[in-house]
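>>> Compute the structure for the input listed below.
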Amino acid sequence: MDSLTQIVLGASVGEAVLGKKVGNKAMLYGAIAGTIPDLDVLSSNFVNTVTAIEWHRGFTHSIFFSVLFAPIFGWVVCKIEKGSNATFEDWSWLMFWGLLTHPILDAFTTWGTQLFWPFDWRVAFQTIFVVDPLYTLPFLGFVVLAMLQSRDSPKRKLYNQWGLTISSFYLVLTVASKGLSFNKFKSALADEGIEYVNLNTRPTPFNTLLWSANVDVGDAYLVGNYSFLDSENISFQQYPKNHTLIGDLKTNDDFNRLVKITQGWYTLSEREGTLFLNDLRFGLISLDPDETRFAFSYRLEQEGDKLIISEEPRRRDDAKGLLKALWNRIWGN
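From the prediction side, this is the model:
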């Protein structure tokens, strides 16, 4: 999830663990703990694109990391807060839950997280977009209300509990929404007599009313959208896989690692003589039926014997257009 959401979750968890003893400092250190796992993005400054993608939401987003580093960070905080009523064990417990709840929440997103690192298994329930105001804003409101109360006020604990309860309930609703939308896509494919190898669904940006599906039909993928407010049948657009363009890249280690990251959901395309790998898991750059650009696309350039892989930058104008299109599409077709 986005940084603000992880800060809010960490602050709330810190309050639940240690707010009674140290007041708002529990929220402060909980927020810090909730931010630490995402510092893995700094690795992109030192490694190539593929390695940076592999490392993101890897080791720092694991149970192992939480167990290993919670006492270390707890010791640091204990030294900083020498006059506090909290013990080393208290601070370590706060840091553990702040570090652990971060990847647990990330596991509900499309990208997922390697919660069980070093085992090579990325947990991705794909029920919530990385930024979802309906999850974050009510949660933030309750955390702020709790923060404004005195340490011993019963309202402080009540507000924090409401924030945790409502946000958790919303996550449960996203799971139910995914199940309902999955069945809708499955029924639509059956009604059209479309045979498929695999079906993958995910929420579109910033909401859980409008869902998108990738359908593997062999040599191509179908992409469709469904809103719970739709009145018409689901329509699908077809995108050829073009995997025949792989050529000599089939023996390239970086290319195969990138394919593994996409979990097989990718197409290849050529533009102006340059080959691109498109990651289908995050959808297209717009809702236009004729759109061919994907949100995550990687340029594959051969320089001698070396393959240079770089992520295509996204344009601000595309984001603005997508937001408007999403708002209109949510209300039904």
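>>> only C-alpha atoms for contact and neighbour calcs from this point on.
Noted.
>>> distance of T113 from V50?
Using Cα to Cα, to the nearest Å, we find T113 at a distance of 16 Å from V50.
>>> Ignore what I typed, I meant D279.
Computed as Cα to Cα, the D279 to V50 distance reads 13 Å.
>>> Now I104: closest residue in space that isn't a chain neighbour?
Closest residue to I104 apart from its sequence neighbours, by Cα to Cα, 6 or more residues apart in numbering: L115 at 7.4 Å.
>>> T87 now?
The shortest distance from T87 to any non-neighbouring residue, by Cα to Cα, 6+ apart, is to C78 (6.9 Å).
>>> Distance check, that neighbour against W97.
Going from C78 to W97 by Cα to Cα gives 16 Å.
>>> picking up where we left off before, what's the burial count for the residue nearest to T87?
C78 has 20 neighbours, counted by other Cα atoms under 10 Å.
>>> Please generate a structure for the following sequence too, so the two can be compared:
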Amino acid sequence: MATIISHALIPLSLGLVLNRDKYPWRLIIAGMLCAMLPDLDVLMFKFGVAYESPFGHRGFTHSLAFAAAIAAMLTLLSRYLKTAKARIFGFIFIAAASHGVLDAMTTGGLGVEFFWPVSLQRYFFPVQFIQVSPIGLHNFMTARGLQVIQSELVTIWLPCLVFVSLINIYSHQRTKP
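Below is the predicted model:
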């Protein structure tokens, strides 16, 4: 998996380039939390659920169905999130689904169950360039964890920064008289 903090960068980056009147900070923060949410499945290890189980790590919580369910539930908060239900659904769906996308680009694990419950097949993308993060804080606070952070700075953080910067430069250029 990518580190939990790096998962939040995708909705944050999108939120930084979208119209703030239509995509308020409350929605962006909700998106960031929903992008991290699928990794709560690591708690299943405490209950003896095997990694390869549909209810194990990178199982149903990493699926497109889970992303859609979370997005649908958050549309009920449209008044609190101060935007239209369709915008909430789209933004939250992309935020939650981005978690599995990043994990499918990692160098380890068993793949991602994108199509649960229709299929229990796990997938990786053909290009896997994000170093897999150790699971658990104890395992993460090692030289290996530092190596993963350094890798993610180049493979996730830098591309997000470039994306936001380029969109903002383009938008600024378009609004010049």
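>>> re the thing from before, so between T113 and V50 of structure 1, which is more surrounded?
Legend: neighbour count by other Cα under 10 Å for T113 of structure 1 and V50, higher for T113 (27 against 21).
>>> Thought D106 was touching the more buried one, still the case?
Yes - assessed by Cα atoms under 8 Å, T113 of structure 1 is found in contact with D106 at 6.2 Å.
>>> Between these two, which contacts overlap?
Applying Cα atoms under 8 Å, 6 or more residues apart in numbering, one finds that T113 of structure 1 and D106 are jointly contacted by A124.
>>> in the stretch 51-200 of structure 1, which spans are helices?
Using DSSP state H, counting those that start in this stretch, the helices of the stretch 51-200 of structure 1 run over 63-80, 88-106, 133-147, 154-191.
>>> just the strands in structure 1 please.
198-203, 210-216, 220-227, 236-240, 266-271, 274-284, 294-303, 306-311 (DSSP state E).
>>> deepest of those, which one?
strand 210-216 (a mean of 24; mean count of other Cα atoms under 10 Å).
>>> so where is that strand in structure 2?
Aligned by TM-score structural alignment, strand 210-216 of structure 1 corresponds to no residues of structure 2.
>>> that older thread, the helices of the stretch 51-200 of structure 1: which one's closest to A295 of structure 1?
A295 of structure 1 sits nearest to helix 88-106 of all the helices of the stretch 51-200 of structure 1, at 19.1 Å, using Cα to Cα.
>>> mind listing what the residue most central in space within structure 2 touches?
What sits nearest the mean C-alpha location of structure 2, by Cα atoms, centre = their mean, is H99, with 2.9 Å. Counting by Cα under 8 Å, 6+ apart, H99 of structure 2 touches H7, A35, M36, P38, H62.
>>> That one -> structure 1?
Using TM-score structural alignment, the partner of H99 of structure 2 in structure 1 is H102.
>>> Quick check: that match vs V172 of structure 1, distance?
17 Å.
>>> do the same with L275 of structure 1
For L275 of structure 1, the distance to V172 of structure 1 (Cα to Cα) stands at 40 Å.
>>> neighbouring contacts of stretch 8-19 of structure 1?
23-35, 86, 90, 93-95, 97-99, 101-102, 136, 139-140, 143, 151, 157, 160-161, 163-164.
>>> In space, what's closest to W211 of structure 1 - neighbours in sequence excluded?
Nearest non-adjacent residue to W211 of structure 1, counting by Cα to Cα, 6+ apart: P203, 4.4 Å away.
>>> Would you check that that neighbour makes contact with I128?
Yes - if you go by Cα under 8 Å, P203 of structure 1 and I128 touch, sitting 6.0 Å apart.
>>> which neighbours do the two share?
Common neighbours of P203 of structure 1 and I128 (Cα under 8 Å, 6+ apart) do not exist.
>>> re the thing from before, next step: the contacts of H99 of structure 2 restricted to helices.
Using DSSP state H, the members of those that fall in helices are H7, A35, M36.
>>> Distance to L43 of structure 2 added to those, as JSON lines?
JSON lines is the format used below for the ones in helices among the contacts of H99 of structure 2 (distance: Cα to Cα, whole Å):
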{"residue": "H7", "distance to L43 of structure 2": "18"}
{"residue": "A35", "distance to L43 of structure 2": "17"}
{"residue": "M36", "distance to L43 of structure 2": "14"}
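>>> Among those, which one lies nearest to L137 of structure 2?
M36 (15.3 Å).
>>> what residue of structure 1 matches up with that closest one?
In structure 1, the residue paired with M36 of structure 2 according to TM-score structural alignment is T35.
>>> residue contacts, that match?
By Cα under 8 Å, 6+ apart, the contact list for T35 of structure 1 reads S3, Q6, I7, G10, L99, H102.
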